[in-house]
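Peer 1: Let me see the structure of the following:
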Amino acid sequence: MKALKILGIIIGVLILLGVIGSYIPSSFDVTRSATIDAPKDQIMSQVVDLNDFAEWNPWSEGDTTMSIEVMGEPATIGHKYTWSSETQGDGEMEITDIDGSEVTFQLIFSMDPDNVSHTTFSFEEVEGGTLVSWHMEGETALIWSYLMDVTLGTSFEKGLANLKNRVDAMEVEPVFEIVEIDLPETHYLIHREEISMSDMESFFTTHFGALFGGLTAAGIEPASMPSALYWTWDMENEKSDLAAAVAVASPDVTLEGYELFTVPASKALQIHYYGPYEGVGDAHMALDAYILENNLDYGSPVMEEYANDPAEVAPEEILTIVTYPIAHKMDSSEEM
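Peer 2: Got it, this is the predicted structure:
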């Protein structure tokens, strides 16, 4: 009987502590990290766009009937994600701060709207990729604070694994350094035609050989490596108005079968693209996007200079210099 009495006292104390603990406030602080083999900006884009967050966060898969709404402009303060779920509860998450390596959200759960928590994603470039850390802190009842590291930590680990799998499945978009240059007046000897894109390789092989062979025979030093000039690029009809070209130092240089063409001095955008030529289209798309985003006008022609010999360097060291002449558009305040 005495043992039962002692056991009853212990159970009573535990119940009392549980009741008291459910009312005493306490704080929690949970962090989990994972290294993802991808550039920081690519991973960060999956966090600052809450449309993407909806695809990899660990709670969405726990309730396939969860109602989700995303509001506001991605990657801006005020971008918001709300959810309503029979099993996961209701709440909202909103971006409150973004800097170069950290994104902070405010979280409010409908069952306790006065209790605001904060969660932060930080991104650190490390050997092997980017170290992504998911951190959350806030207030909860004392009895729950001891469980948060286990329950919330497990969810963070699952979410980071989902994020890694999502990023691993994505194609990495190349990043190019685009520089604005003062393009000098340049004289070229060219052979220009509108040709089928399927004939480009044989066209350039024939005319680069003839150009350099002719200049060498005449004792004239070329002023550039083999180059291509493009006036049109018609994907629909698979044709291009283009020229095989080589720069020369003087406008007085002549070569039978080739004409002199002068590219006037102008502002220009330029990318030094390294890699097999099959990937140079990415550099052109990056320049097209830059021109559009910065309200510029295209000049002409677009130029590619094949700056080294593919037979003498590794594939990743093949250099193509892509140059786009440009003009700045006038806005209404500049117009007369």
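
Peer 1: make it CA atoms for all contacts and neighbour counts henceforth
Peer 2: Will do.

Peer 1: Give me the spatial nearest neighbour of residue 187, chain neighbours excluded.
Peer 2: The spatial neighbour of residue 187 that comes closest, neighbours along the chain excluded (C-alpha to C-alpha, 6 or more residues apart in numbering), is residue 262 at 4.4 Å.

Peer 1: so that neighbour is in which element?
Peer 2: Secondary structure from DSSP states H and E places residue 262 in strand 259-263.

Peer 1: likewise residue 69?
Peer 2: Using DSSP H and E, residue 69 maps to strand 67-71.

Peer 1: Give me the buried stretch members for that strand, please.
Peer 2: Applying a neighbour-count criterion of 16 or more other C-alpha atoms under 10 Å, one finds residue 70 buried in strand 67-71.

Peer 1: Kindly report the same for stretch 269-289.
Peer 2: Here stretch 269-289 shows 269-275, 280, 283-284, 286-287 as buried, counting by 16+ other C-alpha under 10 Å.

Peer 1: here's the other one to compare against:
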Amino acid sequence: MKILKYLFFLLLIIVIGSAIYFGTKDGTYNIQDAAIIEAPTEVVFKKVNDYKNWEEWGPWKKEDPTITFTYAEKTSGEGASYSWEGEMSGAMKTTKVIPNKEIEQDLTLYTPAGERNPKVYWKFEEVPDGTKVTWGMMGEHPLVDKIYYSLSGFDFEEAMHKMNKIGLDGIATAVAEDMKQYSINVDGITQYGGGYYMYTTSVAKQSEINEKMTPMMTEVESFINTNNLNTAGKPFTLFNEIDSQNKTVIFSTAVPVREKVITPEGSPVVCGYMEPVTAVKITLKGNYDYLSEAYLKGRQFIKENNHTIDTSKKMFEVYLTNPDKTPNPAEWLTEIYIPVLDTAANNNTLF
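Peer 2: Now for the predicted structure:
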């Protein structure tokens, strides 16, 4: 009997001692990982801000194929939420959003040992190579978790770092695929209305056009703003002469204006006039990298429909979206016009 009492008190001392030992151990944690994603900040932010995107890049489905997701009516922005059921069920709610800067979320996990409520946070920072994304989680382990991790040898922080890395890699992959999306549509024969435009001209290798085009377009737009001119349409590029053998192009960047403008002698920006033109119109939605494919489809349409390219007129591209305001290349809209000799055209005057 005395031995039983002794064993009981010994066990009680061990339990109390263990509780004191584990109870005094610091259970707070703040685990974060960061990655540079080669994409505009707004594009990366949107991929994280909407919970419906999380299935695409998250590591959870691979770890638990039985997991199922349920989405609230609001899935992005402050107040958005979703939940899931699986080997470990849970829910998440967005509590704070600073667009393209920060996201804070409340996470609820239903573990065998009870409910856990860590805080999740995201930070987005524009850097020269794209966007620096930081994904973190903070909270405090209760006594039972500290005992379990110590006795089982489970490294909680290592597991979270691994999950974060897989998730961040998943975001990078998903964003890259999103930005590659494009579509090309040959709209057919149309009539482009023509009119006055302000422009500047240069020559470049075909591979250097995009690089030279941006400062040239900025110069034209600056001239228009400085002189309070009224624009009459979207910016465009006019291809004056193409030397296929030397792969060079003489081109003009231009912006339509409402009336003829007389410029001072020596001005780098001058006024031109485009006669109404019958052309095959091709619409590209996507990165400018796919322009060559769009031109190819336009030429195929011309050949298949027995049209003839009007070599006396100049091909041109109209840019419906501004890349500075639309950071995702997959959403860029470009209209391509290849002049043809056909006289029977639709009466679609565009400016």
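
Peer 1: Provide the TM-score value for the superposition.
Peer 2: Overlay of the two chains. TM-score (TM-score structural alignment, normalised by the length of the first structure): 0.51; 217 aligned residues with a C-alpha RMSD of 4.5 Å.

Peer 1: coming back round to it: tell me the residues of the second structure aligned with the strand holding residue 262 of the first structure.
Peer 2: Under the alignment (TM-score structural alignment), strand 259-263 of the first structure falls on nothing in the second structure.

Peer 1: Could you list the buried residues of that strand?
Peer 2: For strand 259-263 of the first structure, the neighbour count (16+ other C-alpha under 10 Å) marks 260-261, 263 as buried.

Peer 1: Just give me the residue closest to the centre of the first structure.
Peer 2: In the first structure, the C-alpha nearest the mean C-alpha coordinate belongs to residue 42, at 4.7 Å (C-alpha atoms, centre = their mean).

Peer 1: For that one, give its distance to residue 168 of the first structure.
Peer 2: Distance check for residue 42 of the first structure against residue 168 of the first structure: by C-alpha to C-alpha, to the nearest Å, it reads 11 Å.

Peer 1: what sits against the closest residue to residue 60 of the second structure other than its chain neighbours?
Peer 2: Among residues not flanking residue 60 of the second structure along the chain, residue 67 sits closest, at 7.8 Å (C-alpha to C-alpha, 6+ apart). By C-alpha atoms under 8 Å, 6 or more residues apart in numbering, the residues touching residue 67 of the second structure are 60-61, 84-87.

Peer 1: Of those, just the buried ones, ChimeraX syntax please.
Peer 2: A single ChimeraX command selects the buried members of the contacts of residue 67 of the second structure (16+ other C-alpha under 10 Å):
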select :60,84
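
Peer 1: still contacting in the first structure, which of the contacts of residue 67 of the second structure?
Peer 2: Compared against the first structure with both residues aligned by TM-score structural alignment, their matches' C-alpha atoms under 8 Å, the contacts of residue 67 of the second structure retain 61, 84-87.

Peer 1: C-terminal to the strand holding residue 262 of the first structure, which secondary structure element comes first?
Peer 2: Per DSSP H and E, the helix or strand that comes after strand 259-263 of the first structure is strand 266-274.

Peer 1: so what's the equivalent of residue 169 of the second structure over in the first structure closest to, chain neighbours aside?
Peer 2: Here residue 169 of the second structure is matched to residue 161 in the first structure, going by TM-score structural alignment. In this structure, residue 161 of the first structure finds its nearest non-sequential neighbour in residue 34, 7.9 Å apart by C-alpha to C-alpha, 6+ apart.

Peer 1: ok, now residue 84 of the second structure?
Peer 2: The nearest residue in space to residue 84 of the second structure (C-alpha to C-alpha, 6+ apart) is residue 69, at 4.4 Å.

Peer 1: residue contacts, that neighbour?
Peer 2: 82-85 are the contacts of residue 69 of the second structure under C-alpha under 8 Å, 6+ apart.

Peer 1: Same question for residue 208 of the first structure.
Peer 2: Residue 208 of the first structure makes contact with 226, 244-245, according to C-alpha under 8 Å, 6+ apart.

Peer 1: The same query, at a cut-off of 6 Å, please.
Peer 2: Shown in contact with residue 208 of the first structure (C-alpha atoms under 6 Å, 6 or more residues apart in numbering): no residues.

Peer 1: re the thing from before, pipe the contacts of residue 67 of the second structure into JSON lines and attach secondary structure and distance to residue 115 of the second structure per row.
Peer 2: Formatted as JSON lines, these follow (DSSP: H, G, I helix; E, B strand; the rest coil; distance: C-alpha to C-alpha, whole Å):
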{"residue": "60", "secondary structure": "helix", "distance to residue 115 of the second structure": "19"}
{"residue": "61", "secondary structure": "helix", "distance to residue 115 of the second structure": "21"}
{"residue": "84", "secondary structure": "strand", "distance to residue 115 of the second structure": "14"}
{"residue": "85", "secondary structure": "strand", "distance to residue 115 of the second structure": "14"}
{"residue": "86", "secondary structure": "coil", "distance to residue 115 of the second structure": "15"}
{"residue": "87", "secondary structure": "coil", "distance to residue 115 of the second structure": "14"}
